[in-house]
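*Asks:* dropping the sequence and predicted coords here.
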Amino acid sequence: MSTPVSSIRNLGPAFETACTRAGIPSAEALRALGADAAYARLMEAGTKPHFIGYYVLVMALQGRPWNDCKGEEKAALRRSFDALKAQCFDTDRSAFERQLNEIGVIPRR
C-alpha cells in the first residue's frame, strides 16, 4: 500500500503532482530517495530550482515545521542546494569545473 506524498507534513498537492511527474509515486518512495536525490529528480523533470522548495522538502522529510531551521543549519542547507543545482545544471562544464563551482570559485552565470 502506498501513501500519498501530500500526506507528509508541509507537502501539498502541487508538490505531489511534481513528484508524480518526476517518477516519485508515493511518500514511501520519496522517503527512500531522500531529499537530495528526490530534488535532483524534480529538477531533471522540469521543476525550477528554488531554495525554499528544497528547504521545505528537507524539513518535511525530517518531520519538522518548514521554518524550523535557522543559522548554520540553514546555511549548510543552502550550500547543499547550490551543489545539487550545480550538478543538475552545470552539464556543460567539466567535472573539475563543477567542483570549483560547488565551492564558489567559478562566478555564477
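*Replies:* Alright, I've got the coordinates. Numbers count the residues shown, from 1 in each chain.
*Asks:* switch to C-alpha atoms for all contacts and neighbour counts from now on
*Replies:* OK.
*Asks:* could you say which helix or strand holds Lys48?
*Replies:* Under DSSP states H and E, no helix or strand contains Lys48.
*Asks:* hmm, I was thinking of Ala38
*Replies:* Counting by DSSP H and E, the element that carries Ala38 is helix 27-44.
*Asks:* below is structure B, check it against A:
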Amino acid sequence: MGEPKGDRLYVNLGASQVRRRLKAFGHGVRKVQSIGRNQSLIIHTATGQHLTELTDKFADVGHANRESELNEPVENLRNLGPASAAWLRDAGITSIKELRNVGAATAYLMVKRAVPRASLNLLWALAAGLKDRDWRDLTDAEKQGLIAKLDQ
C-alpha cells in the first residue's frame, strides 16, 4: 500500500488538532500525519472552493504548500506554554520567525495590550526563548535592559 495521491498542505498544528479541525470537512482530505512538533501534513485532493475552505481552517496557525516554506510555530519556543502561545497568536504573531522580527519587547507590548494580566514573566520567557535559554537564567541586568526597551 503506497502513499495516498494528492496535493500537500503543511500546517502548524499537531496531527490530532488537525483532525479535530477537519472533523466533518471531508472534501478531499486523504491523510493527516505528523511531521514534527506541532506540525502536520495534510494530503488532499481539494480544489476551488473546497481548497479555499481547507486553507481557511488553518489561516490562524500558518500553512504552506511546501514544508520548507512553513515557519516554526510559536508553540515550539522554549519557555512558552499553551496560554502564552495563544496570547501571541491573538496578537498576530504565529511563528518564531515573526517573533524574532518584532523582538521580545514589542511582542510583549502587543500581548499586554490585548491581555492586561500578562506579567513580565512573559517578557522574560520570550527573550530567553529566542536565545534558547531558560527564562530563570536571565540576569538582573538583562531584565533591566528589557524593561528599558519597554519604555522606548
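*Replies:* Received, thanks. Since this is a predicted model, take the numbers as computed values, not measurements.
*Asks:* superposed, how do the two chains score by TM?
*Replies:* The TM-score (TM-score structural alignment, normalised by the length of structure 1) is 0.64; 83 aligned residues with a C-alpha RMSD of 1.9 Å.
*Asks:* re earlier: buried residues, the helix holding Ala38 of structure 1. List them.
*Replies:* 27, 29-31, 35-36, 38-43 (16 or more other C-alpha atoms under 10 Å).
*Asks:* how near is the aligned residue in structure 2 for Ala29 of structure 1 to Leu88 of structure 2?
*Replies:* Aligning on TM-score structural alignment places Ala29 of structure 1 opposite Glu98 in structure 2. Separation of Glu98 of structure 2 from Leu88 of structure 2 (C-alpha to C-alpha, to the nearest Å): 10 Å.
*Asks:* what does Ile147 of structure 2 give?
*Replies:* Noted for Ile147 of structure 2: a distance of 19 Å to Leu88 of structure 2, by C-alpha to C-alpha.
*Asks:* give me the more crowded residue out of those two.
*Replies:* Per other C-alpha atoms under 10 Å, whichever of Ile147 of structure 2 and Leu88 has more neighbours is Leu88, with 23 against 15.
*Asks:* can I assume the more buried one is in contact with Arg113?
*Replies:* No: the criterion here is C-alpha atoms under 8 Å, and Leu88 of structure 2 misses it with Arg113 at 11.2 Å.
*Asks:* what's the local residue count around Phe142 of structure 2?
*Replies:* Just so we're on the same page, residue 142 of structure 2 is Glu rather than Phe. 14.
*Asks:* what's the closest non-adjacent residue to the spatially most central residue of structure 2?
*Replies:* Nearest residue to the geometric centre of structure 2 (C-alpha atoms, centre = their mean): Pro73, 2.9 Å. Excluding its sequence neighbours, the residue lying closest to Pro73 of structure 2 (C-alpha to C-alpha, 6 or more residues apart in numbering) is Ser95, at 4.3 Å.
*Asks:* how about the contacts made by that neighbour?
*Replies:* Contacts for Ser95 of structure 2 (C-alpha atoms under 8 Å, 6 or more residues apart in numbering) come out as 62, 71-74.
*Asks:* among these, who's most crowded?
*Replies:* Of all the contacts of Ser95 of structure 2, Val74 has the most neighbours under the rule other C-alpha under 10 Å, reaching 26 neighbours.
*Asks:* which ones are touching the equivalent of that residue over in structure 1?
*Replies:* When structure 1 is aligned by TM-score structural alignment, Val74 of structure 2 is paired with Val5. Contact criterion C-alpha under 8 Å, 6+ apart gives 11-12, 15-16, 19, 25-28, 30 as the residues in contact with Val5 of structure 1.
*Asks:* what's the spacing between the equivalent of Ser119 of structure 2 over in structure 1 and Arg98 of structure 1?
*Replies:* By TM-score structural alignment, Ser119 of structure 2 lines up with His50 in structure 1. His50 of structure 1 sits 19 Å away from Arg98 of structure 1, going by C-alpha to C-alpha.
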